[in-house]
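> dropping the sequence and predicted coords here.
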Amino acid sequence: MLSKRGLCSRREAALWIVAGRVRVDGRMVCDPEHPTDAAHASIRIDGVAVAAASRVYLALNKPRGLVTTARDEQGRDTVYRCLDGTQFGWLAPVGRLDRASEGLLLFSNDPAWAAAIASPDTGPDKTYHVQIDRIPDATLLRRLETGVPDPDGGAPLRAKSVTLLRAGEKNAWLAVVLDEGRNRQIRRLLAAVDIGVLRLIRVAIGPLVLGELAKGAWRELTADEATALAPLSVSPSARPARGRP
């Protein structure tokens, strides 16, 4: 319930509860799985009454070299560096981009919205521009769409669509659209046909495009943009759009 109210992650909430910091209807509760009436329960953390946080929906242009996590055991910079100085409270990334990847990354304190976007069944397509180390022909592009065996033994790796954007003498840029979100899917797909990735930039999630958002900059989504990504999940209390260039 604490997570659904946008106050913290499930893991952090469990730590607060076990530590005895949370009271429900005046009683200390130390079991994170304790049944609680979501509509009527009075919840206090460290003696302070808490209500659901205002819903926040952000788009970030993730720079290369940042890890998509709140804390990194190796001490590497994370995507939260780009949100330094904001006063939004707890926010979680919606999906991931690996350290070497760039582009559109969403954040929110709305778990239902995030789950709808990340779901392979309900989530929108994701579009990437990928620079590769060779010039592909039409046969190779179609092979990436029909699928190649997964070296790890999973379902075949494939893209929904792959088109050639432009080509130079030694490398090319592809537009790759995915309708599922497997770990490092594009890199693994291309590696399976001996193609190296030079750059990988996510440029769109469903109808939401990265556009002219500067590297490392963020902006709040409008209510219409948030609703278009997950129509059944957006709280009507979404904040008005603003951002940091």
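That came through fine. Everything numeric here is computed off the predicted structure, so don't read it as measured data.
> going forward, measure contacts between C-alpha atoms and count neighbours the same way
Will do.
> in this protein, which strand has the most residues?
Identified as the longest strand of the chain according to DSSP state E is strand 197-205.
> how about the strands in this structure?
According to DSSP E, the chain carries its strands in the segments 22-24, 27-28, 43-45, 48-49, 57-62, 92-94, 102-108, 126-132, 161-167, 172-178, 197-205, 208-209, 218-220, 243-244.
> winner for burial among those strands?
strand 57-62 (a mean of 25; mean count of other C-alpha atoms under 10 Å).
> which helices and strands sit right next to that strand?
Here strand 57-62 touches strand 102-108, strand 218-220, going by 3 or more C-alpha pairs under 8 Å, 6 or more residues apart in numbering; DSSP states H and E.
> what are the contacting residues of the first one?
Outside of strand 102-108, the residues that reach it under the criterion C-alpha atoms under 8 Å, 6 or more residues apart in numbering are 55-64, 91-97, 114, 200-205, 209-210, 215.
> chain center to that strand: distance?
6 Å (C-alpha atoms, centre = their mean, to the nearest Å).
> would you mind getting the angle between it and strand 197-205?
40 degrees (axes from the mean of the first three to the mean of the last three C-alpha atoms, to 10 degrees).
> what's the angle from strand 102-108 to strand 57-62?
Per the same axes, to 10 degrees, the angle that strand 102-108 makes with strand 57-62 is 150 degrees.
> and strand 102-108 with strand 126-132, angle?
Going by the same axes, to 10 degrees, strand 102-108 makes 150 degrees with strand 126-132.
> this is the other structure I want to compare:
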Amino acid sequence: MQSRPSKPSTATVRHGVARVISKAGLCSRTQAADWVRAGRVAVNGRPVADPEHPVRQGLDRVTVDGAPLGARARVYLALNKPRGLVTTARDERQRDTVYACLEGSGLPWLAPVGRLDQASEGLLLLSNDPAWAAAITDPVQGIEKTYHVQVDAIPDEALLQKLVVGVVDEGEALAARSATLLRSGTRNAWLEIVLDEGRNRQIRRLLAAHGLGVLRLVRVAIGGVTLGDLPKGAWRELTAGEVSGLAPPTTG
């Protein structure tokens, strides 16, 4: 007996409405949840109060303050993050965040693409294109990130090679793609370290495992996007070539 062909699945992808708003690049997921609870969000014309209210992808119409999510202009920025700022929209300890650098700019809400810890500085990307950001931070892509790091000793070539070979720290394999000596003084030196992955505090942990302390850590490039002479605390828009060189941009 011949079996009947199976029917195509009619399952519809559903996500919580706060996530849908965030993925549209309008705001953070936390802020979207606040908007829902404040009664500013409707699904198919009916107000919703639950941030996890299910939305059928491609079928339901979501509005915020009566305006549909719709197609929004995508923005891609490079920021020279100063030391001392945290890379987050909100901080429970009331520390200054990178958003202080964008105050008064009139820009839409933007999310950091990856992170730089509070003590680190240099190139930080921001965008309201979540798919583009996810592609850049995806470890499978292996986009290189270049750092200039001041350390409290003068490492020899053997030690630099050990940074490339790597170590296991807290169960994680940590290694640099490359490590070279830029310049040295009598007590400290500047290194250029290139990573192709993004583990938490990777450079600091890798150097500490080899007895080196970090005095300064500055990210100077992400793929083909360089920090250049961008002043500390200042930002600029990426060129179309820089955007597409990192990952394909999206629309809508």
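Yep, it's here. This is a predicted model, so every value here is computed, not measured.
> that older thread, whereabouts in structure 2 does the longest strand of structure 1 align?
Here strand 197-205 of structure 1 aligns to structure 2 at residues 214-222, judged by TM-score structural alignment.
> could you do stretch 82-102 of structure 1 as well?
Against structure 2, stretch 82-102 of structure 1 falls on residues 101-121 (TM-score structural alignment).
> quick one: end-to-end length of the matching stretch, please.
The first and final residues of stretch 101-121 of structure 2 sit 13 Å from each other (C-alpha to C-alpha, to the nearest Å).
> try stretch 38-46 of structure 1
In stretch 38-46 of structure 1, first residue to last residue: 19 Å (C-alpha to C-alpha).
> the longest strand of structure 1 vs structure 2, mean deviation?
Comparison of strand 197-205 of structure 1 with structure 2 after fitting gives an average deviation of 0.4 Å (mean C-alpha distance after the TM-score superposition for structure 1).
> what packs against that strand?
Against strand 197-205 of structure 1 (3+ C-alpha pairs under 8 Å, 6+ apart) you get strand 102-108, strand 126-132.
> now do the same for residue 163 of structure 1: its match in structure 2.
Per TM-score structural alignment, residue 163 of structure 1 is aligned with residue 180.
> check contacts around that match.
Contacts of residue 180 of structure 2 by C-alpha under 8 Å, 6+ apart are 160, 191-193.
> related to what we said a few turns ago, list the contacts of the longest strand of structure 1.
100-105, 124-133, 187, 190, 209-211, 229.
> for that strand, the distance to its chain's centre please.
With C-alpha atoms, centre = their mean, you get 14 Å for strand 197-205 of structure 1.
> equivalent analysis for stretch 42-55 of structure 1, please.
26 Å.
> same question, stretch 197-217 of structure 2
Centroid separation for stretch 197-217 of structure 2 versus its chain: 19 Å, with C-alpha atoms, centre = their mean.
> list the buried residues for that stretch?
For stretch 197-217 of structure 2, burial by neighbour count (16 or more other C-alpha atoms under 10 Å) applies to 197-198, 202-203, 205-207, 209, 212-214, 217.
> in helices, which of those fall?
When these are checked against helices (DSSP state H), the matches are 202-203, 205-207.
> export these to TSV and append columns for distance to residue 98 of structure 2.
Below are these laid out as TSV (distance: C-alpha to C-alpha, whole Å):
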residue	distance to residue 98 of structure 2
202	21
203	21
205	24
206	26
207	26
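> how about CSV for the helices and strands packed on strand 197-205 of structure 1, with distance to residue 8 of structure 1 added?
As requested, those are exported to CSV (distance: least, C-alpha to C-alpha, whole Å):
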stretch, distance to residue 8 of structure 1
strand 102-108, 11
strand 126-132, 27
